[in-house]
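> Output the structure for:
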Amino acid sequence: MACAVSILLRELADELALVDVMEDKLKGEMMDLQHGSLFLKTPKIVADKVDVLTYVTWKLSGLPKHRVIGSGTNLDSARFRFLMAEKLGIHPSSFNGWILGEHGDTSVPVWSGANVAGVNLQTLNPDIGTDSDSENWMETHKMVVDSAYEVIKLKGYTNWAIGLSVADLTESLMRNMNRIHPVSTMVQGMYGISDEVYLSVPCVLNNGGVASVVNVTLTEEEVAQLQNSAETLWDIQKDLQDL
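The predicted model follows:
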């Protein structure tokens, strides 16, 4: 619902459709938003039932792969930029860094590309993100992975950050902005990944979906971590091959 409210407040669509398996709650949320429609600029708010993963959606929809994306590590990267920038004493928008791969425990921080105003942090600290890093930057990535669990432990769920993240992605799509986001897309054939898996890599998003994928230069270790991320997902997805 935070996704829905964030999209509504950004005035991105003429019609908003809510989808969930909990039919009563879904209808209640739809009605609640409809009652506030006088204060919104989205004239039509509707709801219906489904519960699927990005991969399953792609398989069942028959849509081309560039038209089906997941929010992926867009939020992970936002958390990473926030935490890194906080440690550096700058605004998150002034720190450039990516979390790629799986949205979860096997996500990959791209230390080789982390920079401030073009100044590469790995050049300043060759051990950044490793066990031998005296500045312990690896702890920042651990905080990214653990942060969702921490919020869930404290308030029971996460909602506002992912809502704002999804609205940000929606804006790039609806307004044809050609902005780059780390979102979940079909990565078969990239970085030595042979399986049909969806993982997050930097993608140019516009009103056609994924316009192109940015071929990020990764270290051998980062490629290995990305492949490990793919294997983790494939272990889950391989049982869905009959779709």
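
> alpha carbons only for contacts and neighbour counts from here, please
Will do.

> residue ranges for the helices of the chain, please.
Along the chain, counting by DSSP state H, helices occupy 2-9, 23-35, 54-61, 74-88, 121-124, 138-155, 160-174, 220-237.

> Would you mind saying which of the ones you listed lies nearest P109?
helix 138-155 (6.8 Å; CA to CA).

> buried ones in the closest one?
138, 140-141, 144-145, 148 (16 or more other CA atoms under 10 Å).

> Check stretch 87-101 too.
So for stretch 87-101, counting by 16+ other CA under 10 Å, buried means 92, 95-101.

> In the residues you listed, find the pair that's most separated.
P92 and G101, at 21.0 Å, using CA to CA across these.

> looking at the protein, which residue ends up farthest from its center?
Distance from the C-alpha centroid of the chain, by CA atoms, centre = their mean, peaks at L38 (31.6 Å).

> could you measure that residue against I45, distance?
Noted for L38: a distance of 12 Å to I45, by CA to CA, to the nearest Å.

> cool, and N176?
In terms of CA to CA, N176 sits 22 Å off from I45.

> Which of those two has more residues huddled nearby?
I45 (17 against 14; other CA atoms under 10 Å).

> For the nearest residue to the more buried one once chain neighbours are set aside, list the residues it contacts.
Excluding its sequence neighbours, the residue lying closest to I45 (CA to CA, 6 or more residues apart in numbering) is L16, at 4.8 Å. For L16, the contact set (CA atoms under 8 Å, 6 or more residues apart in numbering) comprises 4, 42, 44-46.

> pretty sure V210 contacts C203?
Yes: using CA atoms under 8 Å, V210 is in contact with C203, at 6.1 Å.

> Give me the neighbour count for the residue nearest to S71 when sequence neighbours are not counted.
Of all residues not flanking S71 in the chain, V183 sits nearest, at 5.3 Å (CA to CA, 6+ apart). By other CA under 10 Å, the residues close to V183 number 28.

> OK, contacts around V183?
69-74, 199-203.

> Could you dump those into a markdown table with neighbour count and distance to G129 added?
Formatted as a markdown table, the contacts of V183 follow (neighbours: other CA atoms under 10 Å; distance: CA to CA, whole Å):
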| residue | neighbour count | distance to G129 |
| --- | --- | --- |
| I69 | 22 | 29 |
| G70 | 21 | 27 |
| S71 | 21 | 25 |
| G72 | 26 | 22 |
| T73 | 28 | 18 |
| N74 | 27 | 20 |
| L199 | 26 | 21 |
| S200 | 29 | 20 |
| V201 | 28 | 19 |
| P202 | 23 | 20 |
| C203 | 23 | 24 |
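
> Sequence B follows; please return its structure for comparison with A:
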Amino acid sequence: MDKHISCVAIIGVGQVGAAVAYTLISGSVADELLIVDTRAEWRNGQPVRYGGNHRGVKIFLRDGPNKSRLSVSQHGDSPVRRQRDEAVPEISGLPPSQVLGSGTFLDTVRLRGLLADKAGVTQSSIDLHVLGIHGDAQVAVWSTATVDGIPLEKAALPCMASEADKVALAHECQNRSRSIIATKGTTSYGIASVVSSICTSILQDRRNVCPVSHFQPEFGCYFSLPAVLGRMGVVQRVPAGLSARENEAIVESAKELKSTLDRVQERY
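Coordinates of the predicted model:
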């Protein structure tokens, strides 16, 4: 029986695209890597950046089309970029379950790390999600958070003794990208590690539960809720178990996003 060959395509190899390529190669996530970019010097220079150490991964280089039907903004949090998620299923012909984004996955990783540092425990013992829309409207779901399987409220951590402690930590997480950019100029390797996790779960059919942006039919738009990722993309939606306040915050941000998308679609 022929071995199944896995391939990941990266469209655009700027700072993030190049970091994603490096992370996928160093982790041997896929058998083949297709790098697409209209800028020949950026595209053709990628194999050189890795010093020939491709770990058995075949790298293919391809020029991209001069124009794209997708309108992509340079500003990562813009309405136009969010509209792209809505357009991809129509343009690609893929079902919505196979169109997803990193969403609040990186925010979740960061918040778990911050809480682990405060509590003095390993990050793997923390189960805590950030959901909704990446950015100012993201929602930290404290109601279902656990430490080594113990509900956060019962764990009685001194660092999380009050509601103000939770708000402060969520705010620190929300602003982590800004502080990293101010110090290092880029957050490319953070998002690259998340993309690698997503690709691994899909290509290896691991069925990991991840807070990725995927289609929410009740709102008609994409935002992050827990989902099981396997070979066919989003194979199952997982109930988030939100408190009334958290659910209200998610609903309000979803409505705001849908309203913004509708206005953008009218203009374009």
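
> how about V110 of the first structure, what's its partner in the second structure?
Aligning on TM-score structural alignment places V110 of the first structure opposite V141 in the second structure.

> Same question for H181 of the first structure.
Match for H181 of the first structure (TM-score structural alignment): C210.

> who's in contact with that match?
105, 198, 226-229.

> list the ones among the residues you listed that the first structure also has?
Of the contacts of C210 of the second structure, the ones still in contact in the first structure (both residues aligned by TM-score structural alignment, their matches' CA atoms under 8 Å) are 105, 198, 226-229.

> A161 of the second structure: which of these is nearest?
So of these, ranked by how close each gets to A161 of the second structure (CA to CA), first place is F105, at 25.7 Å.

> wait, that closest one sits on V130?
Yes: assessed by CA under 8 Å, F105 of the second structure is found in contact with V130 at 7.4 Å.

> overlap in contacts of those two?
Joint contacts of F105 of the second structure and V130 (CA under 8 Å, 6+ apart) are P211.

> neighbours around A249 of the second structure, how many?
There are 17 residues near A249 of the second structure, going by other CA under 10 Å.

> Also G28 of the first structure?
G28 of the first structure has 12 nearby residues by other CA under 10 Å.

> quick one: it and Q34 of the first structure, what's the gap?
10 Å.

> residue in the second structure matching M84 of the first structure?
Match for M84 of the first structure (TM-score structural alignment): L115.

> still on that earlier bit, distance to V251 of the second structure for the contacts of C210 of the second structure - can I get that in TSV?
Listed next are the contacts of C210 of the second structure as TSV, based on distance: CA to CA, whole Å:
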residue	distance to V251 of the second structure
F105	19
I198	25
P226	15
A227	18
V228	21
L229	23
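
> with the residues you listed in mind, which one is nearest to Y268 of the second structure?
The nearest one, if we look at the contacts of C210 of the second structure relative to Y268 of the second structure and count by CA to CA, is F105, at 29.1 Å.

> Let me see the contact set for the residue nearest to that closest one when sequence neighbours are not counted.
Excluding its sequence neighbours, the residue lying closest to F105 of the second structure (CA to CA, 6+ apart) is P211, at 5.2 Å. With contact set as CA under 8 Å, 6+ apart, P211 of the second structure has these partners: 102-105, 108, 129-131, 224-227.

> Please name the residues that touch C173 of the second structure.
107, 110-111, 114 are the contacts of C173 of the second structure under CA under 8 Å, 6+ apart.

> so of the contacts of P211 of the second structure, which ones are in strands?
129-131, 224-227 (DSSP state E).

> Can you get me a residue count around whichever residue in the second structure pairs up with L60 of the first structure?
Under the alignment (TM-score structural alignment), L60 of the first structure pairs with I91 of the second structure. Residues contacting I91 of the second structure under the criterion other CA under 10 Å number 10.

> next one: M232 of the second structure
12.

> Which residue comes closest to whichever residue in the first structure pairs up with it once chain neighbours are left out?
Using TM-score structural alignment, the partner of M232 of the second structure in the first structure is G208. Among residues not flanking G208 of the first structure along the chain, R67 sits closest, at 6.9 Å (CA to CA, 6+ apart).

> before we move on, back to that, contacting residues for the match of M84 of the first structure?
Taking CA under 8 Å, 6+ apart, one finds 123, 126, 169 in contact with L115 of the second structure.

> And the last one, how close does it get to G27 of the second structure?
L169 of the second structure sits 31 Å away from G27 of the second structure, taking CA to CA as the criterion.

> likewise the first one?
With the distance defined as CA to CA, Q123 of the second structure ends up 21 Å from G27 of the second structure.
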